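*Asks:* coordinates only, no sequence provided:
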């Protein structure tokens, strides 16, 4: 299938319908992977932690820079396990969305760890994993991208201090086809809404059945929860945004969704206080019945 035919197929898929029923074989594979990952994490078996990643995997850990590829992901886990003693780890799958050639897993995690013989810390939050289906039946799934973040604010001293100095800076996606341009236009709209503190309008960039997984907050599901969050989080007041950038580092055109990898910088000011926040996201875009590109699933965390 050539690119134009592929794009036509993408748009012809009516409304980017909800993912179909997940194959029970695939579900079992993911459940088994989560169990084996948890066992390897507790045992400190570093090489076993990266068996599902590839040289193209995008890895977005909380309070750390985006990494790409097995080598840099393994370095992250080596640093984590050198500093932390993991006493328990568990993932619970909340939902899986089938996008044809890719599958999105969303769930919660609970990790109990100890840093430098401090008191045990319960690091609990949510995660999102984008799985790539194999080209041939019988081959294993691989992780195309992964992101996670806490469900409440926490002190950095409770988790390992990861050295990112050797990790390359994330670069903007350079391709400018029709769909990429439309995503950029949507992001420019969001950027203006954030800067103008129009939270309720920002919430309209999401589908009614969307899920939003943001920093230091439990999973937000549906129009009301997302609207309430943005209305409060981006309300007018003393806080102002001096500068903001929302950029794309990559795009995957799945069969029934557009999956964007994003990164952002925000310079904020509130009275005498000011600061800079950097972060990253996995954004799943779909078309509604009117042909408008909206966020279906989004997860965001801070660097």
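*Replies:* Nice, I can see it. Since this is a predicted model, take the numbers as computed values, not measurements.

*Asks:* when you work out contacts or count neighbours from here on, use the C-alpha atoms and nothing else.
*Replies:* Will do.

*Asks:* so residue 94 touches residue 109, yeah?
*Replies:* No: Residue 94 is beyond contact range of residue 109, at 10.6 Å (criterion: Cα atoms under 8 Å).

*Asks:* name the residue in these two with the higher neighbour count.
*Replies:* residue 109 (18 against 11; other Cα atoms under 10 Å).

*Asks:* now do the top helix by length along the chain: distance to the chain's middle.
*Replies:* Among the segments of the chain that qualify as a helix by DSSP state H, the longest is helix 24-43. Offset of helix 24-43 from its chain centre (Cα atoms, centre = their mean, to the nearest Å): 20 Å.

*Asks:* can you give me the neighbour number for residue 238?
*Replies:* Neighbour tally, residue 238, other Cα under 10 Å: 8.

*Asks:* same question for residue 119.
*Replies:* 10.

*Asks:* tell me the residue furthest from the middle of the protein?
*Replies:* Centroid-distance maximum for the chain: residue 272 at 32.4 Å, with Cα atoms, centre = their mean.

*Asks:* distance of that residue from residue 45?
*Replies:* Distance, residue 272 to residue 45, using Cα to Cα, to the nearest Å: 47 Å.

*Asks:* likewise for residue 127?
*Replies:* For residue 127, the distance to residue 45 equals 21 Å [Cα to Cα].

*Asks:* more neighbours, these two?
*Replies:* Using other Cα under 10 Å as the criterion, residue 127 and residue 45 rank with residue 127 on top: 24 against 15.

*Asks:* correct me, but that one touches residue 109?
*Replies:* Yes: under the criterion of Cα under 8 Å, residue 127 makes contact with residue 109 at 7.1 Å.

*Asks:* correct me, but residue 210 touches residue 295?
*Replies:* Yes: in this structure residue 210 lies within contact range of residue 295 using Cα under 8 Å: 6.8 Å.

*Asks:* neighbour count winner among these two?
*Replies:* Using other Cα under 10 Å, the more surrounded residue of residue 210 and residue 295 is residue 295, with 26 against 19.

*Asks:* list the contacts of the helix or strand harbouring that one.
*Replies:* Per DSSP states H and E: residue 295 is located in strand 293-302. Residues outside strand 293-302 that contact it (Cα atoms under 8 Å, 6 or more residues apart in numbering): 61-64, 128, 147-149, 182-183, 186, 205-207, 209-215, 277-288.

*Asks:* here comes the other one, which I'd like you to weigh against the first:
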């Protein structure tokens, strides 16, 4: 189903498969939701745990004697599992089949290598993959899989049921259907499920026209950003920002305007290239001529093997032609990066002089100034309760080098532990101020900055950073923090 000329591929492209292909379709949907709007798996294999142990199926004696796959052509399970082990337990230093067997036959009995089995299972079964990729599946427009209860290989039925139950545990919207067929015997033909179920499913869930909802428009704009990132084209990336945009990457002081933004990404491109980037928007706030996108991402670079996970906030401005451009963005990671200096480049920080306020914004500006003064005092005196009163009950706080904290049940213990960890430090000077804000009546977007000078155990230093805050107007007219993402700058040591 090719996309139309005006619709973004991720919204108008679906992926489906049958049996092993269904496993592959779901796995691709898990790892690349930006590429597919909907996923349908017809009777996926390897969806969950087995009743019969996996290692009981292949003939490990034949596999040990085999010099190539041709030696296993008449042994279906051994041939299939050799290919599976080559894909999920590879070992290029173990010819001729080049994999680490999770079990072997010794004196007529199977001896299982528990470490190899654990590694193999962790990367293979869909239930094992789900915890890391549940949010990706949540971002799909549609997700369905089915299985036949008369399948003679009962592990297919049991695994699919287990996968369905685990999806519910993680809150992943899906359609899971058990029908009266066997393995792959009701899929094809004029009355087959491909025509009666799969195609109608995609007709319901894929978009073949221009993006209509705020989320679809944001996804389309983010797809262009992703394309520029994977092309490592700093100038094309900067063109997706408004001329006066502000960007706040982790470890980098705020960048103002497309010239600084392009210069930063050129410097980054010279150190490492983006090889994979998968964003997942978790929510979009429609403020009229501005859309605020909150989400998570995974990214890989050319200079390292492991992927990093993180969170982001995008503030998209609606242009006159209806397209979107970034007014502001910020992003950070779920853990401290080992080489923060590698994500910093020396670009003169713009002036942070006070903002002249319009008459309608003066009360908001005064509120933010008063709040930031109280915030600075709460940091200096380590007053957790003074900080907690700022948040809505369903707030999401995305701190530096950590995962998002959702609701007061997670924010309170996090801030309590964070404050306790700094109990031995003295904060000599704490400043919090607002670079800029946007007043939308029911919502206020703030771009804050902070600077903390500290002393602890005979050492001293300075911490600076910023981020984006989304304030929500309450019933009585007050403002409370609804979403907040914070970053730290890399501070160059003075000589």
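*Replies:* Received the coordinates, thanks. The structure presented is a predicted model; accordingly, all values stated were derived computationally and were not measured.

*Asks:* TM value for the aligned chains?
*Replies:* Aligned and superposed, the two chains score 0.84 in TM-score terms (TM-score structural alignment, normalised by the length of structure 1); 275 aligned residues with a Cα RMSD of 2.0 Å.

*Asks:* what does residue 32 of structure 1 align to in structure 2?
*Replies:* Aligning on TM-score structural alignment places residue 32 of structure 1 opposite residue 220 in structure 2.

*Asks:* I should have written residue 290 of structure 1 there, sorry.
*Replies:* Correspondence of residue 290 of structure 1 to structure 2, assessed by TM-score structural alignment: residue 476.

*Asks:* next one: that match from residue 442 of structure 2, what distance?
*Replies:* For residue 476 of structure 2 relative to residue 442 of structure 2 (Cα to Cα), the value is 11 Å.

*Asks:* what does residue 240 of structure 2 give?
*Replies:* From residue 240 of structure 2 over to residue 442 of structure 2 (counting by Cα to Cα), the distance is 27 Å.

*Asks:* neighbour-wise, which of those two wins?
*Replies:* residue 240 (20 against 14).

*Asks:* please name the nearest non-neighbouring residue to that one.
*Replies:* residue 325 (5.3 Å; Cα to Cα, 6 or more residues apart in numbering).

*Asks:* and that neighbour, how far from residue 231 of structure 2?
*Replies:* Counting by Cα to Cα, the gap from residue 325 of structure 2 to residue 231 of structure 2 is 19 Å.

*Asks:* residue 386 of structure 2 too?
*Replies:* Distance from residue 386 of structure 2 to residue 231 of structure 2, by Cα to Cα: 46 Å.

*Asks:* likewise residue 486 of structure 2?
*Replies:* 28 Å.

*Asks:* those two - which one has more neighbours?
*Replies:* Between residue 486 of structure 2 and residue 231, residue 486 has the larger neighbour count (other Cα under 10 Å), namely 23 against 14.

*Asks:* structure 1: which residue goes with that one?
*Replies:* Match for residue 486 of structure 2 (TM-score structural alignment): residue 300.

*Asks:* residue 445 of structure 2 touches residue 472, doesn't it?
*Replies:* No: at 9.1 Å, residue 445 of structure 2 and residue 472 do not qualify as touching, with contact defined as Cα under 8 Å.

*Asks:* what about the strands in the stretch 101-250 of structure 1?
*Replies:* 102-115, 121-132, 142-150, 206-213, 220-221, 239-253 (DSSP state E, counting those that start in this stretch).

*Asks:* winner for burial among the ones you listed?
*Replies:* Of all the strands of the stretch 101-250 of structure 1, strand 142-150 has the most neighbours on average by mean count of other Cα atoms under 10 Å, namely a mean of 23.

*Asks:* assess the claim that the match of residue 32 of structure 1 and residue 213 are in contact.
*Replies:* No: the criterion here is Cα under 8 Å, and residue 220 of structure 2 misses it with residue 213 at 10.7 Å.

*Asks:* which of the two has more residues huddled nearby?
*Replies:* Applying other Cα under 10 Å to residue 220 of structure 2 and residue 213 shows that residue 220 carries more neighbours, namely 23 against 10.

*Asks:* could you check how far the more buried one is from residue 134 of structure 2?
*Replies:* Distance from residue 220 of structure 2 to residue 134 of structure 2, by Cα to Cα: 21 Å.

*Asks:* give me the secondary structure label for residue 116 of structure 2.
*Replies:* For residue 116 of structure 2, the assignment made with DSSP: H, G, I helix; E, B strand; the rest coil gives helix.

*Asks:* and it? What does it align with in structure 1?
*Replies:* Aligned partner of residue 116 of structure 2 by TM-score structural alignment: none.

*Asks:* tally of neighbours for residue 116 of structure 2?
*Replies:* 15.

*Asks:* picking up where we left off before, compute the inter-axis angle for the longest helix of structure 1 and strand 121-132.
*Replies:* Orientation of helix 24-43 of structure 1 against strand 121-132 (axes from the mean of the first three to the mean of the last three Cα atoms, to 10 degrees) gives an angle of 140 degrees.

*Asks:* one step back: OK, contacts around the residue nearest to residue 240 of structure 2?
*Replies:* Counting by Cα under 8 Å, 6+ apart, the residues that residue 325 of structure 2 touches are 221, 240, 241, 242, 316, 317, 318, 319.

*Asks:* over to residue 281 of structure 2?
*Replies:* 139, 219, 293, 294, 295, 296.

*Asks:* looking at those residues, spot the one nearest residue 159 of structure 2.
*Replies:* residue 139 (23.4 Å; Cα to Cα).

*Asks:* and that closest one, what pairs with it in structure 1?
*Replies:* For residue 139 of structure 2, no residue is aligned by TM-score structural alignment.

*Asks:* residue 331 of structure 2 too?
*Replies:* Per TM-score structural alignment, residue 331 of structure 2 is aligned with residue 148.

*Asks:* run a quick check on that match versus residue 62, I expect a contact.
*Replies:* Yes: with contact defined as Cα under 8 Å, residue 148 of structure 1 and residue 62 form a contacting pair (6.1 Å).

*Asks:* looking at structure 2, name the residue matched to residue 179 of structure 1.
*Replies:* Match for residue 179 of structure 1 (TM-score structural alignment): residue 364.

*Asks:* how many neighbours does the nearest residue to residue 244 of structure 1 once chain neighbours are set aside have?
*Replies:* Distances taken as Cα to Cα, 6+ apart place residue 266 nearest to residue 244 of structure 1, at 4.5 Å, with adjacent residues excluded. When neighbours are counted by other Cα under 10 Å, residue 266 of structure 1 registers 19.

*Asks:* could you do residue 423 of structure 2 as well?
*Replies:* That count, for residue 423 of structure 2 with other Cα under 10 Å as the rule, works out to 12.

*Asks:* what is the longest helix of structure 2 by residue count?
*Replies:* Max-length helix for structure 2 by DSSP H is helix 362-381.
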